[in-house]
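The following comprises the amino acid sequence and a computationally predicted model.
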Amino acid sequence: MPQVRADLEALTRIPSVSLDAFDQAHVEASAEATAALLRAEGLDVEIVREGGRPAVIGHRDGPPGSRTVMLYAHHDVQPPGDDALWDSPPFEPTERDGRLYGRGAADDKAGIMAHVAALRAHGDDLPVGVTLFVEGEEEVGSDSLATILERHGEKLRADAIVLADSTNWAVGEPALTTTLRGMIRVVVTVRTLDHGIHSGMFGGAVPDAITALVRLLATMHDDAGDVAVEGLRSGVAADLDYPESRLREESGLLDGVSTIGSGSLLSRIWTRPSITTIGIDAPSVAESSNTLVPSASAKISMRLAPDEDDMEAYALLKAHLEAHAPWGAQVEVHLDDRGLGFAADAQGPVYDQARAAFADAWGVPPVDIGVGGSIPFVAAFAEQFPEAAILVTGVEDPDARAHGANESLHLGEFERVCVAEAVLLARLGALPR
């Protein structure tokens, strides 16, 4: 583990932010560093680019007739955001109270190193064939993944796929992620005027676009906070103990602010649709004038039940927004991004061995959880490899703060993740064909 951690820290120091506005030479450096780690474990490695960021594919055969396991992670990271919000530099991994802080320390360079640790644990005696696929653009939507799967799919074909990009239920409590919500992201633009006009001279008779946009956004929820777009599917989450006090602590919900929606808390965040306004384009407070604004836009993120068709959901949202245009305002809806959810039939020998491996590493059996966020590439793998058992695992815990300031990795949990994956490979190698 000391060398695994040292290699993780070296990876974390590479600011491999895959967004266009950042220096992509760092993403290239991250791919090269990842490839070097895999070559050192005896894998045949290539870096592939199919119109997007570099991905790393490595393979090593197992014993004759053994299963093949594909291990997934990604080496790109989110932007650090405001450095002032970090308690230590985002790309200088720093340990505090048993956690390693740094952008990508948890999401998902620890996933890469968990795979490498499992290889090192077995040394020259791998019990199964192993293929590693380390993507370089997960944080920007995996746009070239479909092409990679089309052109390199046979290299990735496996009996089991371990996708290390999720979370555990709590520190000391492992989990398999069996459902993921899908997603739709749209930009809605509201127009009421062909130019800005004096608010004192025309206000009261002429609607402004910002007020019309606010009224339109408000139609997407009922008074209880449930999504009011008709026709969307909803599911019921697993019956796990998740009190409101834990939700408040993990989310940072302010005192006096109530939760929204109905049904169990886990259903609300795992299996029911949600709608969030994540950005608005309009004059800023500092730069605004006494003007009726002619147009305003908002970006809307809608999460979907795991079994919801993303394009059908988009059609329902678009129809809702167009039908609820206030005061006859012109409404234009543009699809920005989409992704299918995922629901695993988490039964069979591979899942049995995965649960046993988690129990070996943690000393307690794992729970099956859902995740309210969306990981569209999981659905892409499920479609491409329908016969493979897909295990969505992770190195994070509820306090990892992935994507936020002070992202961190619980080092004790990370060691258990590494042990569990090494044990899983051994258990799969012992299964009869």
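Yes, it's here. Residues are numbered from 1 along each chain as shown.

Please count neighbours and contacts with C-alpha atoms only from this point.
Fine.

So Tyr101 sits against Trp86, correct?
No: in this structure Tyr101 lies outside contact range of Trp86 using CA atoms under 8 Å: 9.2 Å.

Between the two, tell me which one has more neighbours.
Neighbours per residue, other CA atoms under 10 Å: of Tyr101 and Trp86, the larger number sits with Tyr101, 29 against 17.

Can you name the residues that contact that one?
For Tyr101, the contact set (CA atoms under 8 Å, 6 or more residues apart in numbering) comprises 88, 90, 93-95, 406-409.

Below is structure B, check it against A:
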Amino acid sequence: MNPTSTSHADRRAELSGRVQDLMPAIRDDLETLTRIPSVSLDSFDQRHVDDSAAAVADLLEAEGMQVRIVREGGRPAVIGHLPGPEGAPTVLLYAHHDVQPPGDDADWDSAPFEPTERDGRVYARGIADDKAGVMAHVAALRAHGGRPPVGVTVFVEGEEEIASESLPAILDKHGDSLTADAIVLADSQNWKIGVPALTTTLRGLVRVVVEVKALDHGVHSGMFGGAVPDGLTALARLLATLHDDEGNVAVQGLLTSEAAELDYPEEVLRAEAGLAEGVSPIGSGSFLSRLWTKPSMTVIGIDAPSVAKAANLLTPVGRAKLSMRIHPAEDPDTAYRLLEAHLTEHAPWGCQVTVTLDDQGAGFSADAQGPIYEQARAAFEDAWGVPPVDIGVGGSIPFVAAFAEKFPEAAILVTGVEDPDTRAHAANESLHLGEFERVCLAEALLLDRLGRMG
């Protein structure tokens, strides 16, 4: 029998037993961390974000790490470091401790910041996105008794949910202490329950506010309707030009390509997205191409009089916020200019159209080959019992591109604890406990394998 295989098998069994024994305490710490409502939006109490950073620092210090909390004009981030054996590689483990707003409590089946278990899942805001990512890193360290066979740096950001605005400054000032051979970014998802995944592509993002002005002031809809346009109707006509009859994005010049072929039938899409009965999917091409490598366009907000308070008036101005996801290789500046040109060129009835850039972020595409990726895939297969699949994600995680640019020689592994039922950002966000244990084991196994490789 191959001695290396025997050694890996023995280590897998040993680490699996340790992780299993650790899970009750890991879960307790995760739930304690999740009870801190660390919403990073300005409209929420930022003392909770400070408390969350302090709690993360305490968790890392308990594992023997040298820890500091850094703040470069934004929310607090936590950096912990544990040196490895002489000549061993260094691994950077990333997660974020800030969370999305909970939304309306009435939409939740249990209190959003009180973790509640139902049918093998724990429900709470931020428990999966991304405080379970934080605790997966802690679990991997604990599984090795605080003495992993590699150097480990843990970086837990505090403003990922508000676009990581101070991340470039942190990387610029503290980048030397974050240099690593492998970077594990634990903020993505797995393919489905029981099947792990490495995320190898992410779409980029362009978000804009478009304003359509038809009148200098509101006027009586009966007196002038029929001869004079109003801002809301003009806005509706403009927004309708953003898709063709099939539902494809109609902005000309945007990049598109076909995604990898994986089994993803319409019934799975309908179930995972909660598509209402009778509603058809939009766009053309494979579903995964529509989700991962083709552009998408979503109206995520409109300023308009409410139905309950609407006057019988021609509204002078209509405003909407648009979220456009772009091909992983698309330049966000180029995509913004194409969108701006489309909106201004399709101004209905000569109305004044103004487009303002609200946010943008680059996509990501990994060349997921080489020994570190091989060890990661092997660790995933050891933890789940089945090989992982390479997936794309339609959402945007701009910080991934920032790390790829800052550390071009590092192997970037985008992993995560989420699954298609997680509902990150939505009401009833949840974590599958069985999958969480496998994530913790996979990361512990990865550190072990990278130490042996080193």
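Structure received. Source: prediction; values computed, not measured.

Need the TM-score between these chains.
For this chain pair, the superposition-based TM-score is 0.99 by TM-score structural alignment, normalised by the length of the first structure; 432 aligned residues with a CA RMSD of 0.5 Å.

With neighbour count added, can I get the contacts of Tyr101 of the first structure in JSON lines?
JSON lines is the format used below for the contacts of Tyr101 of the first structure (neighbours: other CA atoms under 10 Å):
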{"residue": "Ser88", "neighbour count": "17"}
{"residue": "Pro90", "neighbour count": "27"}
{"residue": "Pro93", "neighbour count": "22"}
{"residue": "Thr94", "neighbour count": "16"}
{"residue": "Glu95", "neighbour count": "15"}
{"residue": "Asn406", "neighbour count": "22"}
{"residue": "Glu407", "neighbour count": "23"}
{"residue": "Ser408", "neighbour count": "28"}
{"residue": "Leu409", "neighbour count": "27"}
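
any idea how far Thr415 of the second structure is from the residue in the second structure that Ala238 of the first structure lines up against?
Using TM-score structural alignment, the partner of Ala238 of the first structure in the second structure is Ala260. Counting by CA to CA, to the nearest Å, the separation of Ala260 of the second structure from Thr415 of the second structure is 18 Å.

the more surrounded of the two?
Neighbour count, other CA under 10 Å: between Ala260 of the second structure and Thr415, Thr415 has more, with 23 against 14.

Aligned against the first structure, show me the partner of the more buried one.
So Thr415 of the second structure corresponds to Thr393, using TM-score structural alignment.

and that match, what element?
Assigned by DSSP states H and E, Thr393 of the first structure belongs to strand 389-396.

List the contacts of that strand.
Residues contacting strand 389-396 of the first structure (CA under 8 Å, 6+ apart): 106-107, 110-111, 159-168, 175-178, 344, 350-351, 354, 382, 409-410, 413-414, 417.

matching residues in the second structure for the helix or strand following that strand?
Beyond strand 389-396 of the first structure on the C-terminal side, the first helix or strand identified by DSSP H and E is strand 408-410. Alignment of strand 408-410 of the first structure against the second structure: residues 430-432, by TM-score structural alignment.

Kindly report the same for stretch 152-159 of the first structure.
Going by TM-score structural alignment, stretch 152-159 of the first structure sits over residues 174-181 in the second structure.

and what of stretch 38-47 of the first structure?
Under TM-score structural alignment, stretch 38-47 of the first structure corresponds to residues 60-69 of the second structure.

quick one on the thing from earlier: quick check: neighbours shared by Tyr101 and Trp86 of the first structure?
Common neighbours of Tyr101 of the first structure and Trp86, counting by CA under 8 Å, 6+ apart, are Asn406.

show me what contacts the aligned residue in the first structure for Gln100 of the second structure?
Taking TM-score structural alignment, the alignment pairs Gln100 of the second structure with Gln78 from the first structure. By CA under 8 Å, 6+ apart, the contact set of Gln78 of the first structure is 17-19, 103-104, 139, 403.

switch the cut-off to 10 Å
Gln78 of the first structure makes contact with 15-19, 103-104, 107-108, 138-140, 402-404 under the criterion CA atoms under 10 Å, 6 or more residues apart in numbering.

same check, this time on Asn168 of the first structure
When contacts are counted by CA under 10 Å, 6+ apart, Asn168 of the first structure touches 174-177, 366-369, 393-398, 413, 417.

cool, now which of those residues survive the switch to the second structure?
Checking those against the second structure (both residues aligned by TM-score structural alignment, their matches' CA atoms under 10 Å), the contacts still present are 174-177, 366-369, 393-398, 413, 417.

in the second structure, which helix has the most residues?
Ordering each helix of the second structure by length in residues (DSSP state H) puts helix 3-34 first.
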